[in-house]
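Undergrad: What follows is a protein structure lacking sequence information:
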């Protein structure tokens, strides 16, 4: 089960990259910035579509209804998403404000180099597509949706929360976030495990995967739109990890969200 989930998670970007070979890599470096961003967004959307198709097919082979994965296109689902997104955005903002007040972090704004010659609206759109469509939605559909739904048939909710969080976090050993040393990688993976914990706690408390998608997307959006740094991968991961742990614990202690 977990191995298949990993394969599906990596299959989306891999298969989606095939139509873009020679365009999204160095061969496409001569493209205008707007075209490059558009192609990148197209790749990310295609990757999401492939992951969704694979998960739906997987569930049908297992004779499990897609709705049981916790995703519902309803007012309740939208409410869960907003609760998750606002919870992590507020939590991360609060922790960063405290860190800045203590002199452990400092805020910085987007520079012209960050914008890459593009209008702000285009950069914001690209960040939203990456956070929601490429990262949050497909990853949560797999881990807090399908995998959680299957594993809870045999394990307790707490065990499922721990297993899915650790498995999800360990995959981020392959992520590139400025890590150089072993300690950097350990800190980054720990932060990713706590992201899985916060998303899993939101799923457990609200009963819907929409809240997990909200937490995941809100984390990336807040991280991009309220940028602050402590000057090292370990320190940055520590601040983000604290926020994720607090939000996850908050979900577990809170009353169930209606709907």
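TA: The structure has been received and is ready for your questions. The structure displayed is predicted, hence computed values, not measured ones.

Undergrad: CA only for contacts and neighbour counts going forward, please
TA: Will do.

Undergrad: mind checking how far the helix or strand containing residue 47 is from the chain centre?
TA: Assessed by DSSP states H and E, residue 47 sits inside helix 33-61. With C-alpha atoms, centre = their mean, to the nearest Å as the basis, helix 33-61 stands 15 Å off its chain's centre.

Undergrad: So which elements touch it?
TA: helix 2-17, helix 120-128, helix 137-140 (3 or more C-alpha pairs under 8 Å, 6 or more residues apart in numbering; DSSP states H and E).

Undergrad: ok, now with 6 Å
TA: Counting contacts by 3 or more C-alpha pairs under 6 Å, 6 or more residues apart in numbering; DSSP states H and E, helix 33-61 packs against helix 2-17.

Undergrad: helices or strands next to the helix it packs on in the packing?
TA: Helix 2-17 packs on helix 33-61, going by 3+ C-alpha pairs under 6 Å, 6+ apart.

Undergrad: The helix it packs on: which residues count as buried?
TA: Buried residues in helix 33-61, counted by 16 or more other C-alpha atoms under 10 Å: 36-37, 39-52, 54-56, 58-59.

Undergrad: For this structure, which segments are assigned as helices?
TA: 2-17, 33-61, 75-101, 112-115, 120-128, 137-140, 148-151, 157-170, 182-206, 209-225, 233-253 (DSSP state H).

Undergrad: Mind putting these into JSON lines with distance to residue 69?
TA: Formatted as JSON lines, these follow (distance: least, C-alpha to C-alpha, whole Å):
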{"stretch": "helix 2-17", "distance to residue 69": "14"}
{"stretch": "helix 33-61", "distance to residue 69": "9"}
{"stretch": "helix 75-101", "distance to residue 69": "12"}
{"stretch": "helix 112-115", "distance to residue 69": "37"}
{"stretch": "helix 120-128", "distance to residue 69": "24"}
{"stretch": "helix 137-140", "distance to residue 69": "10"}
{"stretch": "helix 148-151", "distance to residue 69": "6"}
{"stretch": "helix 157-170", "distance to residue 69": "14"}
{"stretch": "helix 182-206", "distance to residue 69": "10"}
{"stretch": "helix 209-225", "distance to residue 69": "7"}
{"stretch": "helix 233-253", "distance to residue 69": "19"}
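
Undergrad: putting a second one here so we can go through both:
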């Protein structure tokens, strides 16, 4: 983060505010940590990110216009993995580009504000996120089966005899779908851009970000049979978005959210291998509710000093910046969470 972003509001002079990329008028002076004021109001930024979500997810179909590409997608082995990787990679690049542009030109913040830095903390956050979502998947599904809330699926076709190559192909496709196609890009856009953009009210930001991410999933195809089931299915994306937001704040890395989101898809596949396959509205609501509980537990465990850091510097500021000495600030700045 730029050192000018770390300077306490009380010690800033007007000359600082005229630097490139910052507000140049007294009425645009920023609040905690003197972060730049975004060029658009909060509701517009949320709406913009949400509106771009599905269009970016569809840009991979442009590859289908390449002669012969669809034949690659219907192939097997290395061929289909490479074709799938290309499609997922184009979509990921689209999400990253949009997130960077919104952060740089709308919020006027550096790209590192997205929290996507790759380092030891990122790896730890990724693993922690996956561990949480895998535990929720196993515990929730197992509990639902044991208590009779859901029944194992019946009438499933017998699986063909799997070769080592087929297993490796299925694993590669699952990882690409879980993380490259969905987890990384979608989290950088929502828990990266939107969360940092609204982080002056961090808990509210987590809830709004989860709701904004959830709404487009009305168009998802996850086995829903009617309108009610489409609504109940939203418990899943809202739940893991909620826990992902708080874990990302707690661990100072958007990779924690990637671990929960991408890990959710991977965990679903792993759980299907370990427990009898099952699905349906009851399971969706149960898993979503468990993720909300996890998010609340994480939020309660985060100290007030951390909430103040998020308000002043954003959720992903370097620790040295977040803990820099501060002068006295206005009373409303000291309010830690909402």
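TA: In hand now; what should we look at? From a predicted model like this one, the values you see are computed outputs, not experimental measurements.

Undergrad: Can you calculate the TM-score here?
TA: For this chain pair, the superposition-based TM-score is 0.85 by TM-score structural alignment, normalised by the length of structure 1; 255 aligned residues with a C-alpha RMSD of 3.0 Å.

Undergrad: Name the nearest residue to the aligned residue in structure 1 for residue 179 of structure 2, ignoring sequence neighbours.
TA: Matched across to structure 1, residue 179 of structure 2 falls on residue 132, judged by TM-score structural alignment. Nearest non-adjacent residue to residue 132 of structure 1, counting by C-alpha to C-alpha, 6 or more residues apart in numbering: residue 217, 5.1 Å away.

Undergrad: Spit out the contact partners of the equivalent of that neighbour over in structure 2.
TA: In structure 2, the residue equivalent to residue 217 of structure 1 is residue 262, according to TM-score structural alignment. Neighbour list for residue 262 of structure 2: 178-179, 183 [criterion: C-alpha atoms under 6 Å, 6 or more residues apart in numbering].

Undergrad: Please list which of these are preserved in structure 1.
TA: Shared with structure 1 under both residues aligned by TM-score structural alignment, their matches' C-alpha atoms under 6 Å, the contacts from the contacts of residue 262 of structure 2 are 178-179, 183.

Undergrad: which one of those sits closest to residue 245 of structure 2?
TA: Nearest to residue 245 of structure 2 among these: residue 183, at 13.2 Å, using C-alpha to C-alpha.

Undergrad: do you know how far the residue nearest to the closest one when sequence neighbours are not counted is from residue 185 of structure 2?
TA: Excluding the flanking residues, the one nearest residue 183 of structure 2 by C-alpha to C-alpha, 6+ apart is residue 262, at 4.1 Å. According to C-alpha to C-alpha, to the nearest Å, residue 262 of structure 2 stands 10 Å off from residue 185 of structure 2.

Undergrad: Spatially nearest residue to the counterpart of residue 66 of structure 1 in structure 2 (excluding sequence neighbours)?
TA: Mapped onto structure 2 by TM-score structural alignment, residue 66 of structure 1 lines up with residue 111. Of all residues not flanking residue 111 of structure 2 in the chain, residue 100 sits nearest, at 5.8 Å (C-alpha to C-alpha, 6+ apart).

Undergrad: so what corresponds to residue 145 of structure 1 in structure 2?
TA: When structure 2 is aligned by TM-score structural alignment, residue 145 of structure 1 is paired with residue 192.

Undergrad: For its match, which non-adjacent residue is closest in space?
TA: Nearest to residue 192 of structure 2 is residue 114, by C-alpha to C-alpha, 6+ apart, at 4.4 Å.

Undergrad: Around the one you found, how many other residues sit close by?
TA: Look at residue 114 of structure 2: counted by other C-alpha atoms under 10 Å, it has 29 neighbours.

Undergrad: I figured the match of residue 145 of structure 1 hits residue 112, correct?
TA: No: taking contacts as C-alpha atoms under 6 Å, residue 192 of structure 2 lies outside contact range of residue 112: 9.6 Å.

Undergrad: Would you mind telling me which of those two has the busier surroundings?
TA: residue 192 (32 against 17).

Undergrad: Please tell me how far that one sits from residue 218 of structure 2.
TA: From residue 192 of structure 2 to residue 218 of structure 2 the distance is 22 Å (C-alpha to C-alpha).
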